[in-house]
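Trainee: Have a look at this fold, sequence not included:
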């Protein structure tokens, strides 16, 4: 009754967390190519897309747990924690982007 635990794939364009990905190479390569093409906007867009897919998986498992169709509650708990961490990551990226924009706006011309 155990299932393999996959990690949250962080955008590999961010050097501090790029090596923390526990997913397959195909999942980890997608944010890297998107980051090279569009920069920060592409990283943010791919992070939001990944967040949406993780949250929808978590929501589907929550419905299965509520209806009694879920065989292993651990799957839901893992998905819920992945969704929580992905949300925190996207919010942190957004906050840093806003902070950088505000800092640029305060620069004298």
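Mentor: Cool, got the structure. Just so you know, these numbers come straight off a predicted model, no measurement behind them.

Trainee: contacts, neighbours, all on C-alpha from now
Mentor: Will do.

Trainee: Show me the residue sitting in the middle of the chain in space.
Mentor: Geometric centre of the chain, nearest residue: residue 86, 3.8 Å, by C-alpha atoms, centre = their mean.

Trainee: is it true that that residue touches residue 51?
Mentor: Yes - here residue 86 lies in contact with residue 51, judged by C-alpha atoms under 8 Å, at a distance of 5.7 Å.

Trainee: In the protein, mark out all the helices, start to finish.
Mentor: Ranges of helices in the chain, per DSSP state H, are 25-38, 40-67, 73-105.

Trainee: Of all the ones you listed, which one comes closest to residue 5?
Mentor: Nearest to residue 5 among the helices of the chain is helix 73-105; the distance by C-alpha to C-alpha comes to 7.9 Å.

Trainee: Show me what that closest one is packed up against.
Mentor: Judged by 3 or more C-alpha pairs under 8 Å, 6 or more residues apart in numbering; DSSP states H and E, helix 73-105 is in contact with helix 40-67.

Trainee: Included below, for side-by-side comparison, is a second structure:
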């Protein structure tokens, strides 16, 4: 499937921010957005995907959805995104736990 085919499904690939002449905002570091902002943006995108999937599920259940494959694709995308988010959260918790076990000095 081509990139344009993926974009037609509603998937928007990550595009790295470009350098600007203006000073960075408080939520940005010297080379781009802060980690916290990226996490919040990712969670907001996941929530939007989940809302879209829920709306398509309702349309499918009421018979208003013309093509059932739209729902199945959205559900699969949301499932993969959720699994990735949970895996990242688990790794972050694991790293935090390991850091807390370290002896200082």
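Mentor: Ah, there it is. Keep in mind it's a predicted model, so treat the numbers as computed, not measured.

Trainee: Work out the TM-score between the chains.
Mentor: The TM-score (TM-score structural alignment, normalised by the length of structure 2) is 0.72; 85 aligned residues with a C-alpha RMSD of 1.9 Å.

Trainee: on that earlier part again, mind putting the helices of structure 1 into a markdown table with distance to residue 6 of structure 1?
Mentor: Shown next, in a markdown table, are the helices of structure 1 (distance: least, C-alpha to C-alpha, whole Å):
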| stretch | distance to residue 6 of structure 1 |
| --- | --- |
| helix 25-38 | 11 |
| helix 40-67 | 12 |
| helix 73-105 | 9 |
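
Trainee: out of these, which comes closest to residue 9 of structure 1?
Mentor: Comparing the helices of structure 1 by C-alpha to C-alpha, helix 25-38 comes nearest, at 6.2 Å.

Trainee: relative to helix 40-67, how tilted is the closest one?
Mentor: In terms of direction (axes from the mean of the first three to the mean of the last three C-alpha atoms, to 10 degrees), helix 25-38 of structure 1 departs from helix 40-67 by 140 degrees.

Trainee: Give the buried residues for helix 25-38 of structure 1.
Mentor: 27, 28, 31, 32, 33, 34, 35 (16 or more other C-alpha atoms under 10 Å).

Trainee: Out of the residues you listed, flag the one nearest to residue 108 of structure 1.
Mentor: Nearest to residue 108 of structure 1 among the buried residues of helix 25-38 of structure 1 is residue 35, at 30.1 Å by C-alpha to C-alpha.

Trainee: I'd assumed residue 42 was in contact with that closest one.
Mentor: Yes - between residue 35 of structure 1 and residue 42 a contact is recorded at 5.3 Å, counting by C-alpha under 8 Å.

Trainee: how about residue 90 of structure 2, what's its partner in structure 1?
Mentor: Using TM-score structural alignment, the partner of residue 90 of structure 2 in structure 1 is residue 95.

Trainee: count of residues packed around its match?
Mentor: Residue 95 of structure 1 has 12 neighbours, counted by other C-alpha atoms under 10 Å.

Trainee: Distance check, it against residue 109 of structure 1.
Mentor: The gap separating residue 95 of structure 1 from residue 109 of structure 1 is 24 Å, by C-alpha to C-alpha, to the nearest Å.
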